[in-house]
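Q: Model the following, please.
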Amino acid sequence: MFNLELFADAMYAPLATVSQEWQTDIERHNFARIRLTPSRLANFRDMVQRSRTLICYIWFCLELDEWDCTTCALSPGRTISDEFEEAFAISGTDKCPITASFQNLFSILSKWEPHGDLTLDISIHSLSDSEHWFPYLTFSPDTPLDIPDDHTVEKAMVNRDYHHPDHGRSHGSRHLVSPPWGLRKLFHLIMEQGPFDSDDEELEWWDKLPLVLAVTSLLLRQQSRRRWKPESLAHMFSRLPRVQEVHYDPWRGWDNPTQNLTDKFQFDRGIQPTAQGPIGGPIYDYRSQPNLRLKRLVIFENCNQQYPANMRRREFLGGEDVGTHALRKPIRDIGQMIALTSLGLEHLAASYIADASHFFEIRLDWAWPILKSLALTAKVLTPHEDSNEIEALLLAAAAAAKNMLQLETMEIWNGRKGLAGLLRYQAFRPKREAVLL
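A: Now for the predicted structure:
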């Protein structure tokens, strides 16, 4: 009872310094889940040297420079100017750029010996993101840390009384949607405008980071609206050779050119480690450094329907309307790439980034010797779709399931505003029974 009450209130944490009797339990709680910012990296090595084995989760929180209303939304007339590039540049913070932060973090973690499970949760945001057009944004982890009320992260929590008519909010109610410029700034590519002169230079930088053997799980959550370049992720993954679990929540592109470019990179260069190494072109092929440990891959591409609707209402980029599809248009190559990735996995969930129909367009000789669970989305699961297409999908899924020798659960689902559908197959191996819902 003492421990439960103690751990429920972070204000008791200082007791660890005054009571040796309580120190063990309190430190186990204090160090299990920690929040790490660039400013704390300098002392991080010394602070955790004695308590390293207690750390199970690191939230690496990169806070970008704050910005004011002069850059939260730009007029179309400035899109081709130098000011446009500067307004959207994301180089980091004045005190600690993104590159220096990653270099310092990986240098520290590279000295850690593997010990149990260690999750690295990486997020990138600016506190200003929730102070202009998007006051409802939050950036905290899915499982809250014991953060004091006066901590700066609280600035990003929802403010129901937010009043800023110029940003479409009157006493908490929205009367104007965000302009495309505001949306594009929020979802801008990480390090697109620097500090590197080219993509190849950035990839070379990633490859020079030290190997980190202690990390076993990587989280890239949807709370980070900034976009990772797919090829950058492939090179980041190569520096984490013992990762067994990856959770990646990318946001879809809100205009066709952005989405098409992202899809092209994901297929041509690859973002995923597989049992044979990441899929990609010759320059980005890491089969010489195979990741044989990855067992669980979860990709959830956010399918927010309001943002593309906002984009379609406006013309931008010099007056050219480059709006986007209301719903994600799946790419066959990506679906089949994810299918190939799954051959060496125990668990795979890929939502919206690929369609189940493309996943099951596979070679008949493919086999999944260790796959236990599979979750995919399928656009045909709607009330008005052709029943023949749904039947064809089920037949393809059943054919693939025969080659999934350890399969316990397969879920094919679809969901968006006003619609939800699920097909679930569960196998009870000891009883040699199966249930289809």
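Q: switch to C-alpha atoms for all contacts and neighbour counts from now on
A: Will do.
Q: how close does the residue lying closest to D129 once chain neighbours are set aside sit to E5?
A: With Cα to Cα, 6 or more residues apart in numbering as the criterion, D129 has its nearest non-adjacent residue at 6.7 Å, and that residue is L186. Noted for L186: a distance of 40 Å to E5, by Cα to Cα, to the nearest Å.
Q: just E361 next, same as before
A: 54 Å.
Q: now the other sequence, so there's something to compare against:
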Amino acid sequence: MSLPSLPAEVRHMILEALVKDGRELASFAVVCREWQAVIERQTFKRIRVTPSRIAQLNDMTRRNRSHVRYLWLCAELERYGCDSCSPTGENNDAPMFNSAADDLLIKTAVQSLFSVLSTWDSSSSLTLDISVYSTSDREHWFNYLTFEPDDGEDDAPSKRGYSHVSRPNQTVPCENGDERHRWEITNESLFKAQAAVQTVFTRILDEEPDDSDDEEMDGLDWWRELPLVPAITRLLLRQETRRRWAPEDLAELLARFPRLCELHFEPWREWDDMLQTYRDEGYMTLLESPSIRRLNRLSLFENFNQHYPDAYWRLDCSLIRPPNPDLGRILSEVGGNLESLSASFMVDADDFFALDEGHPRKRWPNLRRLILTSQLLAPDEDEMRLTDMLRAAARAAAHMPKLETLQIWTGRKGLAALFKYEAATEQGQASTITWKGTWVSLLHDSVIQAWQSVAAERSQLGLRVVYESIGVDEVRSHGDAMLLLELPEVVIRRVSLRQILNEQMHLPLKVRSSHEPSWFLCTHHV
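A: Predicted structure coming up:
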């Protein structure tokens, strides 16, 4: 029996199976017009663009442009050899900035893409995902790196958390046989490891003006000459881009998207505390920009690797990045119009909820989801400070009339903790607060009372309090912590979490002495 003679329901089932299988579908579009309509919609939904193909983008999508929902711009930088990743001799320093050729490639790609997209339908809802990397990055010290597109929104079986992300069950050492690329850092290999890290964390676009040419445009003027792109409504800058965007460049980039409503930004921490201070000053300016204030959804995830500081002197690079109090306060100010806000590691919830004396109480009239990190969630921190912070969070939640969930968490090797509030969503339900962590900690009565007052606004059934525990040895990195704490997907992109988990497999673990907490699970109502 030929395919066209099959009942329509059977043909539809076959087509659905092909689409879900994830295979190349273009060849199936010639089967019949019925299939062509569905397959072209799927084929053109997500497009990978390289600088050399931007010129063909308009022609390639002319008939199916309305189907395009996601564009992944892959800016592949120049390749490099071992002399760059592990320099030898008297000068062991890696460059601080990309090469002039790499910067020209990025500028040309951005300018060409924006020129094309500026002509697209201004009522479209298009996601732009930008990755900047060199394929040589994974050929030397970092052979665990992967460069992948963002997961499709339709690929998620669950919208609640990361339960579908595979978690490696053992640590696998790097198999690179070249002694120059081993992560067992010694005094002799310290400078090579530092240069290797610096090579992949160079700065994008060195905007220092050329004194020899008074009429050369500075970097910010270059951004402002780019056309506006109304079709872009969501921007992804994921952690697989280890090269660093300057915050002032990002502010200008965002300004090119007048309809932008969602930003996912996953930068890496600096490996020098002084540079981190300068970087944070730039982040403050970025957060106060008009483009940030226009957003509906904002996710900031500052990534790190606990092994990389081994390549730096302890006085220069803190093992744990200290959050910037000013960043926390500014984020609290600019978040008033947001529906969803997640900020991890670069700010602390303690600073976000701090009330400035003499200032009116802040309000967040549209906020539905708020997820923050705090270094106070640790067994060796001041318990009273943690109690005060959780009570301050409850006072703030009283000024979030649409709040559905508020979560404060932390995670690194051997440590995971979460405080979570979930508002009652249906009649007959109670609101819930949950404490989940790698050590036993009962919430202070004053914290429960403060959140009971918040819950009373939503439900007459009181407040349910849940305690859960996680084994210390289960948490090998902040990636494991995110899985075990079942954080919502707004914290970090799923592909980024998979890459973090893959990275932890390929770096040697240090010997850790830790106290294994008692396991407990308790639920009670108040």
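Q: Could you find the counterpart of the residue nearest to D129 of the first structure in the second structure?
A: Matched by TM-score structural alignment, L186 of the first structure corresponds to V200 in the second structure.
Q: shouldn't that match be in contact with R243?
A: Yes. With contact defined as Cα atoms under 8 Å, V200 of the second structure counts as touching R243 (6.0 Å).
Q: Name the residues contacting each of those two.
A: Common neighbours of V200 of the second structure and R243 (criterion: Cα atoms under 8 Å, 6 or more residues apart in numbering): Y133.
Q: how many other residues sit next to V18 of the first structure?
A: By other Cα atoms under 10 Å, the residues close to V18 of the first structure number 9.
Q: How are the strands of the second structure distributed by residue range?
A: With DSSP state E as the criterion, the second structure has strands at 46-49, 70-76, 126-133, 232-237, 262-265, 297-301, 340-344, 369-373, 405-412, 415-422, 431-437, 463-469, 522-525.
Q: okay if I get those strands as a markdown table plus distance to M274 of the second structure and mean neighbour count?
A: Shown next, in a markdown table, are these (distance: least, Cα to Cα, whole Å; neighbours: other Cα atoms under 10 Å):
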| stretch | distance to M274 of the second structure | mean neighbour count |
| --- | --- | --- |
| strand 46-49 | 36 | 17 |
| strand 70-76 | 29 | 20 |
| strand 126-133 | 25 | 21 |
| strand 232-237 | 24 | 22 |
| strand 262-265 | 22 | 21 |
| strand 297-301 | 20 | 23 |
| strand 340-344 | 20 | 23 |
| strand 369-373 | 22 | 23 |
| strand 405-412 | 23 | 24 |
| strand 415-422 | 26 | 24 |
| strand 431-437 | 32 | 24 |
| strand 463-469 | 37 | 21 |
| strand 522-525 | 44 | 11 |
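Q: Could you dump the ones you listed into CSV with distance to V495 of the second structure added?
A: Below are the strands of the second structure laid out as CSV (distance: least, Cα to Cα, whole Å):
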stretch, distance to V495 of the second structure
strand 46-49, 15
strand 70-76, 14
strand 126-133, 12
strand 232-237, 12
strand 262-265, 13
strand 297-301, 13
strand 340-344, 17
strand 369-373, 19
strand 405-412, 18
strand 415-422, 21
strand 431-437, 25
strand 463-469, 27
strand 522-525, 33
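Q: quick one on the thing from earlier: report the contact partners of the residue nearest to D129 of the first structure.
A: Contacts of L186 of the first structure by Cα under 8 Å, 6+ apart are D129, R225, R226.
Q: Kindly provide the distance from it to W67 of the first structure.
A: 12 Å.
Q: Likewise for W206 of the first structure?
A: For W206 of the first structure relative to W67 of the first structure (Cα to Cα), the value is 28 Å.
Q: Between these two, point out the one with more neighbours.
A: Applying other Cα under 10 Å to W206 of the first structure and W67 shows that W206 carries more neighbours, namely 21 against 15.
Q: which one is the equivalent of that one over in the second structure nearest to, not counting chain neighbours?
A: In the second structure, the residue matched to W206 of the first structure (TM-score structural alignment) is W223. Excluding its sequence neighbours, the residue lying closest to W223 of the second structure (Cα to Cα, 6+ apart) is E252, at 6.0 Å.
Q: can you check I232 of the second structure too?
A: Nearest one to I232 of the second structure, counting by Cα to Cα, 6+ apart, is L126 at 4.7 Å.
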